[in-house]
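Peer 1: Show me how the following folds:
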Amino acid sequence: MTITPPALSVFEALESEVRSYCRGWPAVFDRAQGSHMFDEDGHTYLDFFAGAGSLNYGHNNPVLKRALIDYIERDGVTHGLDMSTTAKRAFLESFQNNILRPRDLPYKVMFPGPTGTNAVEAALKLARKVKGRESIVSFTNAFHGMSLGSLAVTGNAFKRAGAGIPLVHGTPMPFDNYFDGTVEDFLWFERLLEDQGSGLNKPAAVIVETVQGEGGINVARPEWLRALAELCERQDMLLIVDDIQMGCGRTGAFFSFEESGITPDIVTVSKSISGYGMPMSLALFKPELDVWEPGEHNGTFRGNNPAFVTAAATLDTYWADGQMEKQTLARGEQVEQALRAICEEQSGTHFRGRGLVWGIEFEDKPRASAVCKRAFELGLLVETSGPESEVVKLLPALTISPEDLDEGLRTLARAVRETA
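Peer 2: As a prediction, the model looks like this:
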């Protein structure tokens, strides 16, 4: 496919230099449906990006679109702060019946604001309020958001530097396999907790991603997560699982921590919870942690009622019968086989992932960006991740057909070969 760079003058003239994705994908997109996006010049792109994981059910999913249009056409409430509405009630009932109750999860639900970092800020704030301590432990290569509290528990040096002020009250610890199996899990962490001379303030909580998406598709083992949960319980620390990108079925189960059998104290959810790509986030926590005073944490856009509508439709459509998880795991096996073949053919490459989140790491680190560029030229949207953008990251929609998935994987293999 030949791509003619579009006229981008209005974007270059008016939009901030902070824009990023548009630099790697120099097209003006006009329409999207399912796993495809279309630019204004008529080119078609297969989407293995899915709105950075916010479109797990594809673009303009027809079931969700119909629910949204019907709601808007009957003049349903659009903006309601935290007022009680029929849309919120329908979502909460669906979430309880389809997600919480079948998993025996006791969580209270908080709507902290429209984005993932709002949920993380609320989780950190609540943990500190409950425990009366300031310090939060995070992990190497973690990413939790771009607001100041979230940045303080994020590992990426480039993103942290953008804060412009010291990021305090956060302490990083080694993520699973950070030392390539040469150091016992949590040896350093537990030694610091128990040593009165270590200088580590007693943490209020530990925040972790079960799969580090922005950090390079680093997958935590179930036994590592179980050991972390046990450590938190022994040391009187809350365990926060950031499920913003890996939740909502991305790894197979609705919550990415289900495979490990743990029950975190607090869980943050966003991205695909609305199902339709609309802003929405949740902070979930055990009932005994619900120590908020009314209005103590609030926000103008914490009641996105159109998002409640599509979220409820998503849960009722895709999570009532257990088929979504089975389909995701089957598609994941399809991806794994293709990536294994690519890496067997190409030296200096390694792959890893779970469900429908996968990455190919390149020892020649700039090559990952070159692969993404060539993939775009061939009509496939993929992005990089990792501290040095050394990983090509795959986030196809969970609803992608086997045929589209196979086509995208063949295109990716071609892009890898042609950048060797």
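
Peer 1: CA atoms for contacts and neighbours, from now on please.
Peer 2: Noted.

Peer 1: ok, Ser135 - contacts?
Peer 2: 128, 169-171, 201-205 (C-alpha atoms under 8 Å, 6 or more residues apart in numbering).

Peer 1: go on, Val208?
Peer 2: 138-139, 142, 239-242.

Peer 1: Now do it against Asp243, distance only.
Peer 2: 9 Å (C-alpha to C-alpha, to the nearest Å).

Peer 1: The structure of the following sequence is requested for comparison with the preceding one:
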Amino acid sequence: MTTVETSIFESLESEVRSYCRSWPTVFETGSGAWIQDESGREYLDFFAGAGVLNYGHNNPVMKKALIQYITDDGITHGLDMSTVAKREFLESFKRNILDPRALDYKVQFPGPTGTNAVESALKLARKVTGRESIISFTNAFHGMTLGSLSVTGNSMKRAGAGIPLVHTTPMPFDNYFGGVSEDFQWFERVLDDGGSGLNQPAAVIVETVQGEGGVNVARPEWLRALADLCKRHDMLLIVDDVQMGCGRTGPFFSFEVAGITPDIVTLSKSIGGYGLPLALTLFKPELDLWGPGEHNGTFRGNNPAFVTATTALDHYWSDDRLQNETLAKGERINEVLSNLADAFDGVSTRGRGMVRGLAFDEPQRAVTVCGLAFDEGLLAETSGPSDEVVKLLPPLTITDAELDHGLSILAEATARTLA
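Peer 2: Purely as a prediction, here's the structure:
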């Protein structure tokens, strides 16, 4: 129901707004795993900014560092100029993330968002190989700008481009055929067949867990086979870790479980730590063929985000404590969702680490569950091509008690929906 407090949104803001339609209130403050509306009602956040807030709302460690930086008149905007904040971030990223994993990547700051990182990855792959075609996968989501949309599967989002999205070809994601077809049978066949009409691809872009596509999890062995296929056919492998990176699946990078080293990796969302916009494109040094300024952007050097990102890396990634806690909490979520799937027909569960999904054979039921959960003070969104999956992305720093509280709300909402 429209109120005085929300009327300005409905009268002035574009009809393109989406999340606010599912959560009809006006939020004012957030702390940890909780968000509060202007009436004072609290909601447990199992959405976390679609994966931006892995460390929760207004994380106190990062807030302190950010306030100090602003108070000291630290550089807030510097394009790609060298700054102390950028240097400290790069040193921390190398020390805490790259060196312990023996990863030799160059770091590019392509712009503030995930789609900026994807666009730069696609451009670089085409520049390096001299080819145009990119392979993507069914139900993929990589962003809303034209290049990113071209490798996105969702038909509604693709239609919004208003022009043909070309030079890309979708292939079946892991288990797309329900396990009845040999992995990469079609993909490798058309690569080897001179009559298939498939141009030699520059690269393959993949999510190890498709978040927006319905929490579809690629098996480690599937990812290893994909990496091997790319190597044998001289294609670059791009892993889009925008939503699943920064510890969402347990390890810092979601591809670590497969033991592969992608040629290019995209990061955004939680890399800024505090919810501040930041994106990285990582690539092997031999691929760094950019000329100065060949790919740029006004907001590619967000110095306040460098400060909070450095604090997050130093505080949470200097050891494996957060990774182990994330894996343990993920198993707790899986236990509850599996019990629901066992108790009710037409329900299944999927996911890895602290990205989990409860899938419904009847899509409207997922929407109903999220609506009932909101009424009881829990934020959760749907995903999948028909919004058939309740997707859970709680902050990695959520307490066990808060996690259990949210899961109990979800279980009750599911029981009420399916009773």
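
Peer 1: TM between them?
Peer 2: Overlay of the two chains. TM-score (TM-score structural alignment, normalised by the length of the second structure): 0.99; 418 aligned residues with a C-alpha RMSD of 0.9 Å.

Peer 1: Among the contacts of Ser135 of the first structure, which are located in helices?
Peer 2: Arg128 (DSSP state H).

Peer 1: now for the contacts of Ser135 of the first structure, which pair is the farthest apart?
Peer 2: Put simply, by C-alpha to C-alpha the two of the contacts of Ser135 of the first structure set farthest apart are Arg128 and Thr171, 14.3 Å from each other.

Peer 1: Excluding covalently adjacent residues, which one is nearest to Gly272 of the second structure?
Peer 2: Ala309 (4.6 Å; C-alpha to C-alpha, 6 or more residues apart in numbering).

Peer 1: Ala413 of the second structure -> the first structure?
Peer 2: Using TM-score structural alignment, the partner of Ala413 of the second structure in the first structure is Ala415.

Peer 1: likewise Gly259 of the second structure?
Peer 2: Aligned partner of Gly259 of the second structure by TM-score structural alignment: Gly261.

Peer 1: Next, count neighbours for its match.
Peer 2: For Gly261 of the first structure, the neighbour count with other C-alpha atoms under 10 Å is 11.

Peer 1: so it makes contact with Arg226?
Peer 2: Yes - using C-alpha atoms under 8 Å, Gly261 of the first structure is in contact with Arg226, at 7.4 Å.

Peer 1: Contacts for the helix or strand hosting Arg414 of the first structure, please.
Peer 2: Following DSSP states H and E, one finds Arg414 of the first structure within helix 402-418. Contacts of helix 402-418 of the first structure from elsewhere in the structure, counted by C-alpha under 8 Å, 6+ apart, are 35, 46, 48, 331, 334-335, 338, 342, 346, 371-372, 374-375, 378, 380, 396.

Peer 1: does Glu223 of the first structure really touch Ile262, like I thought?
Peer 2: No - between Glu223 of the first structure and Ile262 there is no contact under C-alpha under 8 Å: 10.0 Å.

Peer 1: gap between the corresponding residue of the second structure for Met280 of the first structure and Gln108 of the second structure?
Peer 2: Residue correspondence to the second structure (TM-score structural alignment): Met280 of the first structure is matched to Leu278. For Leu278 of the second structure, the distance to Gln108 of the second structure (C-alpha to C-alpha) stands at 11 Å.

Peer 1: For these two, indicate the residue with more neighbours.
Peer 2: Neighbour totals were compared for Leu278 of the second structure and Gln108, and Leu278 leads with 29 against 20 (other C-alpha under 10 Å).

Peer 1: Could I get the contacting residues of the more buried one?
Peer 2: Leu278 of the second structure touches 109, 111-113, 268-269, 271-272, 300-302, 305-306, counting by C-alpha under 8 Å, 6+ apart.

Peer 1: which residue in the second structure lines up with Ala397 of the first structure?
Peer 2: So, by TM-score structural alignment, Ala397 of the first structure is matched to Pro395.

Peer 1: hmm, I was thinking of Asp39 of the first structure
Peer 2: Per TM-score structural alignment, Asp39 of the first structure is aligned with Asp37.

Peer 1: List the contacts of the nearest residue to that match once chain neighbours are set aside.
Peer 2: Here the nearest residue to Asp37 of the second structure in space, its sequence neighbours aside, is Phe27; by C-alpha to C-alpha, 6+ apart that works out to 3.8 Å. Neighbour list for Phe27 of the second structure: 35-38 [criterion: C-alpha under 8 Å, 6+ apart].

Peer 1: What does Phe27 of the second structure correspond to in the first structure?
Peer 2: Per TM-score structural alignment, Phe27 of the second structure is aligned with Phe29.

Peer 1: quick one: its match and Leu405 of the first structure, what's the gap?
Peer 2: For Phe29 of the first structure, the distance to Leu405 of the first structure - C-alpha to C-alpha - is 21 Å.
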